[in-house]
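heads up, no residue letters with this:
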């Protein structure tokens, strides 16, 4: 029998010491257990995308010695490779670490709850902020205040959080600290005396951020003797442990072997482990009011650990859930089909596994006469759609076609029933429709004044309704419009970046449904409708959308032996048409001289043959044509 290694015994000894320290309320030199709530600080970092939020988190963890030369890497809280490649945060994360403050010599426990930076994941940001008492609001010293800076600021203000402004990237030549201070004071209305100017990349002044956290962010409150109330701010799936809940405990205590209940569903589970998370998960004896950690309870699905839900004890339940819980509802829908029909079962397994780590993903089976069997998938936004497809292709080695994105419309039929339609092929018969509604979003755009005219033209083209126009102090303008969500997902972001040369930033939120004159456009190839290419749009843009689709399709479908008509139709009215001319064999090539009637006879015979072929022939759109068409339409 092999002798256990020395490192194994060291591990067992450290584990026993760690548990002993917990039982006696002690603190080891590397321990993180602390019962004094006055020395705990829970905070998040929020920022506009690419303002340095993840880099600042890396530096904070380095100073706290959570990472060292062996374990450190860029974007350490971003667990997926695709997050590091794109430089964005998709899933929120958390880290607990200890810091001894210079101003009072006290040893504090800091709980950093990371947040995604893209507008698609605003719901996760709001849940993370609910678990905190304060935030670091990062502003790029070269860019100033952007759209998501304001949006995240408003989220923090709604939660009554303490806000510490952080001016980042001061090492760059274009950095203007004085201008950023003025913006923080006048545009954001924050206390500039608390602002800290740092370079997260070089580490300059980052220790002052930790000092500001311990000084200005209040300690958590809560009653350890009250019934348990813990907020789930994130969850993920582990192959061996099941769905793991990341929680902030507001009241009560949760221990191993407790039986917990989800307040939104009433489901109960037995706790097998609780603990805190540094970079790894560290088991503890319990989690008390004010603490941030994780709970493992043998939950089989992430759907049972919904972000924003409240966890309580089954034998002593809380009477009231924590505020703010709501179901995550997808905003954008598209069909997802395997290029190879034999991959359907593989796609089914892959998307089910992906959903275990992405509770916001919605899918149901769908079939198409053109594309075969696949799924109708709901996403939080276009970036979420792109990330899901890339993960499926990369992690499960699939080749996929994503149909053009659409939104969920509400249609009231003449019998008074309200239908939610996310698939254009399910659009009811126009004679049965009483009222049609589409979702609207409030779009907040911040742009330099030089590009204001072009941007106003763009939002008006997209059927926007102006809500506000505010001139900011740094030569920028804040433009607020109500725009149909369907217009926002069709070329809006690309055109916004193009006409502003990349300087405009955008944030949006769903505000509800409004009645609209919507029509369904059918694409017919050789008089046969292609369900995968159907779309719903406003009547005013139907002609242009239909004509664009037909012109693209004409270049992608190969010619046949007979004439192929391509049509875009609204109901029985054809709004656009193109013809793909037939391939023609020279049947008179063998006639040298002679009577002209022989040539006419051969041409008439060819004409009759092509007529019969058109009646019985079928046109199959090749997969690469579908791929090119849908990709170009999606952009």
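Alright, I've got the coordinates. The structure displayed is predicted, hence computed values, not measured ones.

From here on, just use CA atoms for contacts and neighbour counts.
OK.

So which residues of the stretch 351-500 of the chain form strands?
For the stretch 351-500 of the chain, the strands identified by DSSP state E, counting those that start in this stretch occupy 362-368, 372-379, 400-402, 409-413, 418-421, 433-448, 465-471, 476-484, in order along the chain.

actually the stretch 501-635 of the chain, sorry about that
Counting by DSSP E, counting those that start in this stretch, the stretch 501-635 of the chain has strands at residues 505-515, 518-525, 528-529, 535-538, 564-570, 573-580.

Tell me how many other residues crowd residue 504.
The burial metric for residue 504, expressed as a neighbour count using other CA atoms under 10 Å, is 23.

my bad, should have said residue 137
Counted with other CA under 10 Å, the burial measure for residue 137 works out to 23 neighbours.

That one belongs to a strand, doesn't it?
Yes - with DSSP: H, G, I helix; E, B strand; the rest coil as the criterion, residue 137 is located in a strand.

doesn't residue 48 make contact with it?
No - here residue 137 lies out of contact with residue 48, judged by CA atoms under 8 Å, at a distance of 9.1 Å.

Now do the shared contacts for those two.
When CA atoms under 8 Å, 6 or more residues apart in numbering defines a contact, the residues bordering residue 137 and residue 48 alike are residue 149.

who does the one helix or strand residue 254 maps to touch, helix- and strand-wise?
Residue 254 is located in strand 253-255, with elements delineated by DSSP states H and E. The elements that strand 253-255 packs onto, with contact taken as 3 or more CA pairs under 8 Å, 6 or more residues apart in numbering; DSSP states H and E, are strand 273-277, strand 286-288.

Can you name the next helix or strand after it?
Using DSSP H and E, the helix or strand that directly follows strand 253-255 along the chain is strand 259-262.

these two touch, right, residue 454 and residue 499?
Yes - under the criterion of CA under 8 Å, residue 454 makes contact with residue 499 at 6.6 Å.

Which of the two has more residues huddled nearby?
residue 499 (16 against 12).

Show the contacting residues for the more buried one.
Listed by CA under 8 Å, 6+ apart, the contact partners of residue 499 are 451, 454, 455.

where's it relative to residue 457, distance?
For residue 499, the distance to residue 457 under the criterion CA to CA, to the nearest Å works out to 10 Å.

Could you list which residues are in contact with residue 214?
Residue 214 makes contacts with 41, 101, 108, as judged by CA under 8 Å, 6+ apart.

Looks to me like it is in a strand.
No - note on residue 214: no strand contains this position according to three-state DSSP, which reports helix.

distance of it from residue 100?
Counting by CA to CA, the gap from residue 214 to residue 100 is 9 Å.

what do those two both touch?
Taking CA under 8 Å, 6+ apart as the contact rule, residue 214 and residue 100 both touch residue 108.

here comes the other one, which I'd like you to weigh against the first:
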């Protein structure tokens, strides 16, 4: 039985928009909101759902957003559309997977001029894994380079979806958008039947922190009803909360009496910590719990680790509170305290990829007005010790004695690269140089699709930048972690005046160690200012020095006052100076400026 003010299940549509970066997801979402009257015309702006400044500046979606829209179809029926706009970048794939599990269908948006890209494939396969019905939308058909027929053939060939009934649109001008709305209500399925009288069972899709309301929780109700005043229980953590408010995003927050089966909305319940609301948890009623939990999601695993340190040591407490606040809105970001002899106190942070690292660092600097230094990014290694035990290594500086290590295992990824034919040679060389193993190579029209196994260690520094520069921005790249494999890895330490600098130590493959060491020494020679004594800069593996540069000493002309007379007078002064410099070098402290660290840590590929 349906409540009098509730939309029947057959007229609810929950759907995601998936696409590669820059194929127009957010613009399609804008047009759908505009056409269904989700916001007043004067409140409308481009990329309405990208609310963060950093999202607008970079033109990318970082956080998935949800909106409830009301649409009267051509058959005269009123429908409720729950739309989820998802990110396109590989680092935010976990956001995509969460949204897809809360929906029954997807709009696959493909650029009619660029065609299928690596992330298009990754996202559409995720949608297929979630048993989604998929409506293909070809966007940007107003561009002179658009070739819808070629792209339809590509979709059928690469993805295996029937693209004969793809909707051709231009989200920018609004052309073809009414057909998209009709396709959503006619071709996407309604939510599966749920029992509104059964005990409450709801999926926790997302959670974020609001300074006024506390934690806001996005939920998808499967069975039962979620009402204000109910006491709910998180089945994963066992925490209980009374519900303060129930509502939907339109995209502004609007309160509703209750959420029933098939509906997506939000609740607030005076929750203080986002950590208490684990994404993928099952929410049920405390008095009448549901017997079985929902399967949930795998937690987001950090892939890249790096140290973040304040430039000014006095900002450490500010950095700690800033990270705590940022963690409230991004559960995939993890951190723990660490200290370094060179950089003082800071945090070892885990990220989902380099873009995620960049975004977090930029948000900390912008939103909290901090100056930060990031150490060289590293990945998680698995050490197999001689006694048979295993342990994880997050920071190369913490590596135990090599005598105790039997094997070092490193993470490998399966990478998919799509590239125009003319850049193929350079990209193959790049993958080979990074110890890649080619799995397969196929052609999609005039574009090559490469599948490679690569060590994550080699990808994490600047692989993506190199790929974009050698392909003039036309290659697209997607990856997922596959397994850990043993590797011939060594710890390379950098010594300045005989003292190891822990912030610059790194794990490298033995074959690349000498080149990496020489590059680092050459760079530090230029960056460290000269002192009154000469300073050796060395790269070493264990007790073996593999590269060395010497920073010349500043010289004072001690013989300036000597004129005429015996040459031994001059020699005596020079010998005295030499002995003084030797003593200075023994006890002298080399000051390495912060800028030298920052510049040295910016890896560049010569």
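Arrived safely. Being a predicted model, the structure only gives us computed values, none of them experimental.

Can you pull the TM-score for these?
Superposed pair, TM-score by TM-score structural alignment, normalised by the length of structure 2: 0.97. Supporting alignment: 604 aligned residues with a CA RMSD of 1.5 Å.

hmm, back to that, between the contacts of residue 499 of structure 1, which sits nearest residue 131 of structure 1?
Nearest to residue 131 of structure 1, judged by CA to CA, of those is residue 455 at 37.0 Å.

wait, the closest one sits on residue 496?
Yes - using CA under 8 Å, residue 455 of structure 1 and residue 496 qualify as a contacting pair, with a distance of 6.9 Å.

if we can go back for a sec, if we compare the strands of the stretch 501-635 of structure 1, which one ends up closest to residue 621 of structure 1?
For those, distance to residue 621 of structure 1 was read as CA to CA. The smallest value, 8.9 Å, belongs to strand 518-525.

hmm, back to that, in JSON lines: the strands of the stretch 351-500 of structure 1, plus distance to residue 513 of structure 1 and mean neighbour count.
Supplementary listing: the strands of the stretch 351-500 of structure 1 in JSON lines, determined by distance: least, CA to CA, whole Å; neighbours: other CA atoms under 10 Å:
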{"stretch": "strand 362-368", "distance to residue 513 of structure 1": "21", "mean neighbour count": "15"}
{"stretch": "strand 372-379", "distance to residue 513 of structure 1": "18", "mean neighbour count": "22"}
{"stretch": "strand 400-402", "distance to residue 513 of structure 1": "26", "mean neighbour count": "22"}
{"stretch": "strand 409-413", "distance to residue 513 of structure 1": "8", "mean neighbour count": "20"}
{"stretch": "strand 418-421", "distance to residue 513 of structure 1": "12", "mean neighbour count": "16"}
{"stretch": "strand 433-448", "distance to residue 513 of structure 1": "4", "mean neighbour count": "20"}
{"stretch": "strand 465-471", "distance to residue 513 of structure 1": "14", "mean neighbour count": "13"}
{"stretch": "strand 476-484", "distance to residue 513 of structure 1": "9", "mean neighbour count": "22"}
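
Just put the ones you listed in TSV and tack on distance to residue 540 of structure 1.
Listed next are the strands of the stretch 351-500 of structure 1 as TSV, based on distance: least, CA to CA, whole Å:
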stretch	distance to residue 540 of structure 1
strand 362-368	28
strand 372-379	27
strand 400-402	26
strand 409-413	17
strand 418-421	20
strand 433-448	15
strand 465-471	16
strand 476-484	13
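
To residue 531 of structure 1, which of those lies closest?
Each of these was scored for nearness to residue 531 of structure 1 using CA to CA, and the closest is strand 362-368 (6.6 Å).

that older thread, let me have the strands of the stretch 501-635 of structure 1 in JSON lines, adding distance to residue 289 of structure 1 and mean neighbour count as columns.
Below are those laid out as JSON lines (distance: least, CA to CA, whole Å; neighbours: other CA under 10 Å):
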{"stretch": "strand 505-515", "distance to residue 289 of structure 1": "32", "mean neighbour count": "17"}
{"stretch": "strand 518-525", "distance to residue 289 of structure 1": "51", "mean neighbour count": "23"}
{"stretch": "strand 528-529", "distance to residue 289 of structure 1": "60", "mean neighbour count": "16"}
{"stretch": "strand 535-538", "distance to residue 289 of structure 1": "50", "mean neighbour count": "21"}
{"stretch": "strand 564-570", "distance to residue 289 of structure 1": "60", "mean neighbour count": "22"}
{"stretch": "strand 573-580", "distance to residue 289 of structure 1": "64", "mean neighbour count": "16"}
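
is it possible to export the ones you listed to TSV including distance to residue 552 of structure 1?
Written out in TSV, the entries for the strands of the stretch 501-635 of structure 1 read as follows (distance: least, CA to CA, whole Å):
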stretch	distance to residue 552 of structure 1
strand 505-515	30
strand 518-525	12
strand 528-529	16
strand 535-538	15
strand 564-570	11
strand 573-580	10
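
nearest to residue 128 of structure 1, of these?
For those, distance to residue 128 of structure 1 was read as CA to CA. The smallest value, 17.5 Å, belongs to strand 505-515.

Residue 158 of structure 1 maps to what in structure 2?
Mapped onto structure 2 by TM-score structural alignment, residue 158 of structure 1 lines up with residue 129.

Run a quick neighbour tally on its match.
12.

try the one 3 residues further on
Residue crowding around residue 132 of structure 2 was assessed by other CA under 10 Å; the count is 22.

quick one: what's aligned to residue 387 of structure 2 in structure 1?
Taking TM-score structural alignment for the superposition, residue 387 of structure 2 sits opposite residue 415 in structure 1.

Kindly apply the preceding question to residue 82 of structure 2 instead.
Looks like residue 82 of structure 2 aligns to residue 111 there (TM-score structural alignment).

which SS class is its match?
Residue 111 of structure 1 falls in the strand class when you classify it by three-state DSSP.

Was I right to think it contacts residue 64?
No - the criterion here is CA under 8 Å, and residue 111 of structure 1 misses it with residue 64 at 11.7 Å.

who's more crowded, those two?
Higher neighbour count among residue 111 of structure 1 and residue 64: residue 111, with 25 against 17, using other CA under 10 Å.

Of all the helices and strands packed on strand 253-255 of structure 1, which one is nearest residue 92 of structure 1?
Smallest distance to residue 92 of structure 1 across these (CA to CA): 13.1 Å, for strand 273-277.
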